[in-house]
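> Take this sequence and fold it.
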Amino acid sequence: MADFLIRRSDLRDTFWADTLSAPLGPGKARLRVDAFALTANNVTYASFGEAMGYWNFFPTADPAFGRVPVWGFATVMESNADGIAPGARVYGYLPISNHFDVQPIRTNANGFMDGAPHRQGLAPIYNTYIFNSADPGYDPAFEAQQMLFRPLFTTGWMIDDCLMETGAEIPETVVISSASSKTALALAHCLKQRGAVEAIGLTSTANKHYVESTGLYARTVTYDDVDDLHSRGLTAYVDFLGRPTLTADVHHALKDRLVRSLVIGVTDWEGNRTPVDAPGPKPEFFFVPTYAAERAKDLGADELNARMGRALTGFYAASSKYLTPEKAGGQSAITQAWTQTLDAKIPPSTGLILSF
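The predicted model follows:
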């Protein structure tokens, strides 16, 4: 078995570990990793690995190192679990390993959950594996888009729902940092579908042209010009960058127009994240599994999934206008892709799809 290991205290320190696979235990299944997406979202998983438990999904023999989770497709190689047939293909949360073991529970026609002891207490959304054959959101023509966008679109859709359906004060404008990131694009897409809300993208000078070319934002403002930021009506700020000084600048610029401030990710993962005092609403950390569970209680899980599913399938086709999947394979390519993602060297118009 080949595992891509990352030092938890230094995300640039990586190596490949080759180990012999133990015989498959009773009640378990062994999955071969077919392909996965690598995005800035995975860097967020590693950055918050200790605080949010992301390292716990795929433990390692040496706790100084971890296996960062990714989203992709896997095929059942071998199975000692009822209802899990070799050859079945699933979508879900994977390690960057050529194969891994799960302990399926709650197996039905749609899929199963990993009931391994080390995954108890972790968010169910990350422990669920969906059979391609029973997945209403699966389309073989859009496999790359599913790997790149399904979890990120879920986040964007949930933020849109939170701001526009459940807030006490519905914003007329939403300001989005790291506007070229895939989750930001998903959120901007959802907002644009509503028609009545204006999205303003905050981005670097280097990415300004790309953000404008997507057609998802009413206006694009660079980080250098944020002091001149202005908005229409009640405004929400959604922060994917994770730079407290920028958050403070946005709060100062928008003053009393700002009604909500959500913190989502840290595309600026090496930046100083020391909180900075700012006027206006206190920044809220938005954690998708928690919000999704609360929303499912309000709407019912079937209705929530149906709403999100309809939006997701439409987004896959739309995303081709501003993102092109790029495939690469092999350990060297995966290592290089991780380093380039850390260094923000992957063009925002490219989506990495990796395999062994």
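> Every contact and neighbour count from this point should use C-alpha atoms.
Noted.
> So the spatially most central residue of the chain, which state does it fall into?
Closest residue to the average C-alpha location of the chain: residue 152 at 4.0 Å, with CA atoms, centre = their mean. The assignment at residue 152 comes out as helix when based on DSSP: H, G, I helix; E, B strand; the rest coil.
> That one and residue 40, how far apart?
As judged by CA to CA, to the nearest Å, residue 152 and residue 40 stand 10 Å apart.
> do the same with residue 112
27 Å.
> cool, and residue 144?
From residue 144 over to residue 40 the distance is 16 Å, taken as CA to CA.
> what about those two, which has more around it?
Shown here are residue 144 and residue 40; by other CA atoms under 10 Å, residue 144 has more neighbours (25 against 22).
> Please state the offset of the strand or helix carrying that one from the chain centre?
Secondary structure from DSSP states H and E places residue 144 in helix 143-161. With CA atoms, centre = their mean, to the nearest Å as the basis, helix 143-161 stands 7 Å off its chain's centre.
> to compare against the first, here's another:
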Amino acid sequence: MPLGVDPAQSFEVRQDDLAKVQWREPRGDDGLAKGEADVAIRRFALTANNITYARLGSRIPGLGFGYWEFFPAGSGWGSVPVWGLADVVASRHPNLTEGTTLFGFFPMATHLRMTVGAVSGATVLEESLHRRSLPATYNQYLIANRGLALGPEAMDAYMVLRPSFSLSFCCATYLSEQRWFGCRRILISSASSKAALGLAMLLAGEGLEVVGLTSRQRVAQVAARAVHDRVLPYEEITALASDEPTVFVDIANATDVTRAVHDHLGSGLRTSIAAGFTHGSDVSEALPGPRRALFMAPAHMQRLQDLWGKNGYWQRFTEAWQHFHALIAKGTAFVHTSGPAGVERVYREVLEGRVPNDTAHLLSIR
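As a prediction, this is how the structure comes out:
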């Protein structure tokens, strides 16, 4: 299938207003250079994790890159990165054949042209010039039938859950390495999110009190997952004992919630970690208590792979992932939507936080 057959190829958002969107016409097919490949994006997951990518689209202090850099769009516009499956439809790389299915990092689009580097075992390296300085974890693609070999339902769960669980896994490992910063209480915002649920699951059995914060209407549903010791609505932050040394892992980065936690806990808050950004990317506000620390999972993934070796990292990750998949997948409805109108509708639902935490979306533009 040649590049550019679909009239609405690429979904883009305004960098300064994520609610404004456009569909960009495909570019013409100017032929493949040696080492290039065209892939047709089959389907992808869209979750709050992808909104975090958009919030961090432009470079911010401490990050060193911005997510708009992966798939450049028109001036002022951005392509939201997603995790999904794509089929190689044309290739001029000797070790990547047409018909190969890849799992990895893609734009919300029908096609992507890739510059393929090494193909080793199940791993395909993307080495387009503009991506070489970006975190390596996003430039590694898996040949699905070699590196994953999952059935359709398990593959849907993997697309939805693996990216957010990477944050859970790396953050739990970091907290353990730091010996919980001398605290026995871990407070996690956006407790209904997959990243927060994964983190709470991984902290169980460590002798910690794990407290989740969420909206009032989601308290019962989150508590039913039975991974937190307590689940509180945001309005009841003051119910927490303020003299208990606490680590705050902020998944939402909602200004009012973050300030309420800092105001109430004060000196009892030993560490405040900004780990998710579904409500904004600003971490510069001066607050009572410790200065907020920015936690970026890609940097920690690379650090742990250097420490344990790639095989060691993925072995540990996969063992933890299997437990998380068993916990979450059975209670999650995986909803498939296709076509530009459906994609835009679901995007707005995710952006506005209107997706129930027991629902996950898989999208296809075609």
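> Now the residue nearest to the centre of structure 1. Nearest residue, chain neighbours left out?
residue 183 (4.9 Å; CA to CA, 6 or more residues apart in numbering).
> What residue in structure 2 is paired with the one you found?
In structure 2, the residue paired with residue 183 of structure 1 is residue 195, using TM-score structural alignment.
> Am I right that that match is in contact with residue 162?
No: using CA atoms under 8 Å, residue 195 of structure 2 is not in contact with residue 162; the gap is 9.4 Å.
> And these two? Which one has more around it.
residue 195 (27 against 20).
> Under a three-state scheme, what state does the more buried one occupy?
Note that with three-state DSSP, the state of residue 195 of structure 2 is helix.
> same check, this time on residue 347 of structure 1
Residue 347 of structure 1 - assigned by three-state DSSP - is coil.
> Map it onto structure 2.
That one, residue 347 of structure 1, aligns with residue 356 by TM-score structural alignment.
> Just the strands from the stretch 1-150 of structure 2, written as ranges.
10-14, 17-24, 36-46, 77-78, 81-91, 101-107, 111-120, 123-126, 140-143 (DSSP state E, counting those that start in this stretch).
> Any chance of a markdown table for the ones you listed, columns mean neighbour count and distance to residue 290 of structure 2?
As requested, these are exported to a markdown table (neighbours: other CA atoms under 10 Å; distance: least, CA to CA, whole Å):
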| stretch | mean neighbour count | distance to residue 290 of structure 2 |
| --- | --- | --- |
| strand 10-14 | 21 | 34 |
| strand 17-24 | 14 | 31 |
| strand 36-46 | 24 | 33 |
| strand 77-78 | 24 | 34 |
| strand 81-91 | 24 | 32 |
| strand 101-107 | 23 | 35 |
| strand 111-120 | 18 | 43 |
| strand 123-126 | 20 | 39 |
| strand 140-143 | 21 | 36 |
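> can I get the ones you listed in JSON lines with distance to residue 270 of structure 2?
Output for the strands of the stretch 1-150 of structure 2, formatted as JSON lines (distance: least, CA to CA, whole Å):
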{"stretch": "strand 10-14", "distance to residue 270 of structure 2": "37"}
{"stretch": "strand 17-24", "distance to residue 270 of structure 2": "34"}
{"stretch": "strand 36-46", "distance to residue 270 of structure 2": "34"}
{"stretch": "strand 77-78", "distance to residue 270 of structure 2": "37"}
{"stretch": "strand 81-91", "distance to residue 270 of structure 2": "34"}
{"stretch": "strand 101-107", "distance to residue 270 of structure 2": "35"}
{"stretch": "strand 111-120", "distance to residue 270 of structure 2": "44"}
{"stretch": "strand 123-126", "distance to residue 270 of structure 2": "40"}
{"stretch": "strand 140-143", "distance to residue 270 of structure 2": "36"}
